[in-house]
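**Student:** fold the following for me, if possible:
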Amino acid sequence: MALVSMRQLLDHAAEHDYGVPAFNVNNLEQIRAIMEGAEQTDSPVIVQASAGARKYAGPNFLRHLILAAVEEFPDIPVVMHQDHGASPGDCQKSIQLGFSSVMMDGSLLEDQKTPASYEYNLEVTRRTVEMAHACGVTVEGELGCLGSLETGEAGEEDGVGAAGVLTMDQMLTDPEQAIDFIAQTNCDALAIAIGTSHGAYKFSRPPTGDILSIDLIKKIHQALPNTHLVMHGSSSVPQDWLKVINENGGEIPETYGVPVEEIQQGIKHGVRKVNIDTDLRLASTGATRRFLSENKSEFDPRKYLAA
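**Tutor:** Below you'll find the model as predicted:
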């Protein structure tokens, strides 16, 4: 099966009431593991390249790895998505490379550190949509800044994350503003801010409604029932992997992610795309540390990277 557009996939997800995992990838091992998991569960998948991944591996290398996965797993619908484009120019480059979907993150200025005005976000997202739709490419926008309702801090992942302390208004998407944003930009999917943040250190305790606003998803879905919602910062931070890492030389402090049950609640109320990155990093790090601890004379990267 060739690459599919994200709009096509999310429309199907909405019709049949499910959510699609969107995995950030950096290398061969991650892409193969994701595709094998998708094959085992008979699931479509969104494979996405963050700004950091594009810098680390190079967009051309990533593109060819993803296309190889499409060729090797022909029965799996795959979206090749650019995560967190800092400008319409970034998105244009990805479209020219053959990405079937792009995200224009206008919630931050081009430095991906400074919170942007609503007017700026509207303008850069609208420009990206006009360009992308002319090429048959899906666009995801973002309204509100990712940030912890506990600390007001955004967290940082691959250089993306608001600097300083954010206000509650910045960290929680306004439903009325979301209506206007969709009307003015015509973007295909909308990432909303509900109290999640990038990275492993999302919550200092298992999250409840005061620090993770699943109710806000319900309000936005009621206001925009035909809009595909996106949850960023949605890794669950499995405690089992934290234990494996720390038992094998790691020193990750106590931390918690978004419970799977809360993600499922989001899916029931319009979330169609769920972004996952940190969980892949934890699993990869844990498996590698455990393998090297148990095989102290081993030095073949093909073996420990396959662990």
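**Student:** C-alpha only now, for contacts and for neighbours.
**Tutor:** Will do.
**Student:** tell me which stretches of the stretch 1-150 of the chain form helices.
**Tutor:** 6-16, 28-41, 51-57, 59-72, 88-97, 118-133 (DSSP state H, counting those that start in this stretch).
**Student:** so where's the longest strand in this structure?
**Tutor:** As assigned by DSSP state E, the longest strand anywhere in the chain is strand 78-85.
**Student:** name the helices or strands packed onto that strand?
**Tutor:** Counting contacts by 3 or more Cα pairs under 8 Å, 6 or more residues apart in numbering; DSSP states H and E, strand 78-85 is packed against strand 45-49, helix 51-57, helix 59-72, helix 88-97, strand 101-104.
**Student:** between helix 6-16 and that strand, find me the angle.
**Tutor:** 110 degrees (axes from the mean of the first three to the mean of the last three Cα atoms, to 10 degrees).
**Student:** show residues contacting strand 78-85.
**Tutor:** Residues outside strand 78-85 that contact it (Cα atoms under 8 Å, 6 or more residues apart in numbering) are 2-6, 44-51, 63, 66, 70, 91, 94, 99-105, 160.
**Student:** can you pull out the strands in the stretch 201-307 of the chain?
**Tutor:** Using DSSP state E, counting those that start in this stretch, the strands of the stretch 201-307 of the chain run over 228-231, 271-276.
**Student:** for ChimeraX, write a command that selects the buried ones of the contacts of strand 78-85.
**Tutor:** One line in ChimeraX is enough to select the buried members of those, burial here meaning 16 or more other Cα atoms under 10 Å:
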select :3,4,5,6,44,45,46,47,48,49,50,51,63,66,70,91,94,99,100,101,102,103,104,105,160
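**Student:** roughly how far apart are the residue nearest the centre of the chain and Q96?
**Tutor:** Geometric centre of the chain, nearest residue: N275, 2.9 Å, by Cα atoms, centre = their mean. N275 sits at a distance of 24 Å from Q96 (criterion: Cα to Cα, to the nearest Å).
**Student:** here is a second sequence; please produce its structure as well for comparison:
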Amino acid sequence: MPLVTTTEMFKKAYDGGYAVGAFNVNNMEIVQGITEACQEQHAPVVLQVSKGARAYANHTYLVKMVEAAVIECPDIPIALHLDHGPDFETCKACIDGGFSSVMIDCSSRPFDENVEETKKVVEYAHAHGVVVEAELGTLAGVEDDVKVSAEDSSYTHPEEVEEFVTRTGCDSLAIAIGTSHGAYKFTPEQCTRNADGVLVPPPLRFDVLEEVSKRLPGFPIVLHGSSSVPREFVDKINKFGGKMPDAIGIPEEELRHAAQLSVCKINIDSDIRLAITASIREHFAEHPDHFDPRQYLKPARQAVKDMVTHKLINVLGCNGKA
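**Tutor:** Reported below is the predicted structural model:
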């Protein structure tokens, strides 16, 4: 099965009440861990590449690794997606360079500028058989070159979505309902403590999601910044020499609820980084004599696979849906 666009997988997800996982990739072990999990669970998947990943690993290497995954995992649909494309030129390079999907992120610009740039990308992408994700609303947090303060973030305005989708022709829409990029999504002051003393982030704005869904019936919605920052990874990182105080993510039960509504794609990046880092820190602490990268990257790859398997089954609900 060659690389696919997200059109069919999103339609099935919308109708089936689940979401497709969109996982960011930066190296071979991440690609392998994600796709092996999806192959075993018979789940569709979106492999995402950010501007930072292209700068780190090189566009060609990333494309060829994903193409290898397509060969190794022939039973599942795999889309290759540009995450947070900052401009037309970056999107064009990815469209010309083998991607099946791109995101143009002009959400920080005025509405009309966002429309104009998104429409330009859509026209070029559609002429080349590629689909386009756009964004309305601005998520707080840090992810590669995307840096937005809490003061500059804003929820999506539902009254704008119909005009935006009609004018741009985009194929899916990322909205802001309270998720956030990075491992430090919220400050302790933004959270409350439950009976066990654990910090609980503010709830997602499902009212915004539901209103957007009413205005765009059947249209696929995307959530960025949706890592859950599992305590097991954070605690292990801190136990073995790390320093990640107050790392807080999105509760998995809220993401599962979003997947049962109109959210067809949920982006996960930080949880991959945390799984790898926790595994490697533990390995070095327990095997200080090891120096062969294969010795510590093999369990790190397994940690990614285990984490993704959990997400497919318990959060996204897309296992068995390939």
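**Student:** report the TM-score for the pair.
**Tutor:** The TM-score (TM-score structural alignment, normalised by the length of structure 1) is 0.91; 288 aligned residues with a Cα RMSD of 1.2 Å.
**Student:** quick revisit: the counterpart of the residue nearest to the centre of structure 1 in structure 2: what's it in contact with?
**Tutor:** If you follow N275 of structure 1 across to structure 2 using TM-score structural alignment, you land on N267. Under the criterion of Cα under 8 Å, 6+ apart, the neighbours of N267 of structure 2 are G21, A22, F23, N24, V222, L223, H224, G225, S226, S227.
**Student:** out of those residues, which one sits closest to L255 of structure 2?
**Tutor:** S226 (7.5 Å; Cα to Cα).
**Student:** burial measure for E89 of structure 2, as a count.
**Tutor:** For E89 of structure 2, the count of nearby residues is 11 (other Cα atoms under 10 Å).
**Student:** same deal with the one 3 residues further on?
**Tutor:** With neighbours defined by other Cα under 10 Å, the count for K92 of structure 2 comes to 16.
**Student:** from A125 of structure 2, how far out is it?
**Tutor:** 8 Å.
**Student:** what do you get for I248 of structure 2?
**Tutor:** I248 of structure 2 is 36 Å from A125 of structure 2, by Cα to Cα.
**Student:** over in structure 2, tell me which residue corresponds to I214 of structure 1.
**Tutor:** So, by TM-score structural alignment, I214 of structure 1 is matched to F206.
**Student:** so its match sits against T179, correct?
**Tutor:** No. Between F206 of structure 2 and T179 there is no contact, the gap being 11.2 Å when judged by Cα atoms under 8 Å.
**Student:** can you report how many residues lie near the closest residue to V229 of structure 2 other than its chain neighbours?
**Tutor:** In this structure, V229 of structure 2 finds its nearest non-sequential neighbour in G249, 4.7 Å apart by Cα to Cα, 6 or more residues apart in numbering. Neighbours of G249 of structure 2 under the rule other Cα under 10 Å: 25.
**Student:** check the one 5 residues further on too.
**Tutor:** By the criterion of other Cα under 10 Å, E254 of structure 2 has 15 neighbours.
**Student:** show me the contacts for it.
**Tutor:** Per Cα under 8 Å, 6+ apart, neighbours of E254 of structure 2: P203, L204.
**Student:** any idea how far the alignment partner in structure 1 of it lies from S234 of structure 1?
**Tutor:** Alignment note (TM-score structural alignment): E254 of structure 2 maps to E262 of structure 1. Look at E262 of structure 1 and S234 of structure 1: by Cα to Cα, they are 10 Å apart.
**Student:** in structure 2, which residue sits furthest out from the middle?
**Tutor:** Distance to centre of structure 2, Cα atoms, centre = their mean, peaks at D289 (35.7 Å).
**Student:** aligned partner of that one in structure 1?
**Tutor:** Under TM-score structural alignment, D289 of structure 2 pairs with S297 in structure 1.
**Student:** H42 of structure 2 contacts I76, doesn't it?
**Tutor:** Yes. Between H42 of structure 2 and I76 there is a contact under Cα under 8 Å: 6.2 Å.
**Student:** can you count the residues close to K239 of structure 2?
**Tutor:** Based on other Cα under 10 Å, the number of other residues close to K239 of structure 2 is 14.
**Student:** how much space between the counterpart of L143 of structure 1 in structure 2 and K92 of structure 2?
**Tutor:** Matched by TM-score structural alignment, L143 of structure 1 corresponds to L136 in structure 2. Distance check for L136 of structure 2 against K92 of structure 2: by Cα to Cα, it reads 21 Å.
**Student:** likewise D75 of structure 2?
**Tutor:** From D75 of structure 2 across to K92 of structure 2, the span is 29 Å (Cα to Cα).
**Student:** over to R256 of structure 2?
**Tutor:** As judged by Cα to Cα, R256 of structure 2 and K92 of structure 2 stand 33 Å apart.
**Student:** K185 of structure 2 now?
**Tutor:** Relative to K92 of structure 2, K185 of structure 2 is positioned 31 Å away (Cα to Cα).
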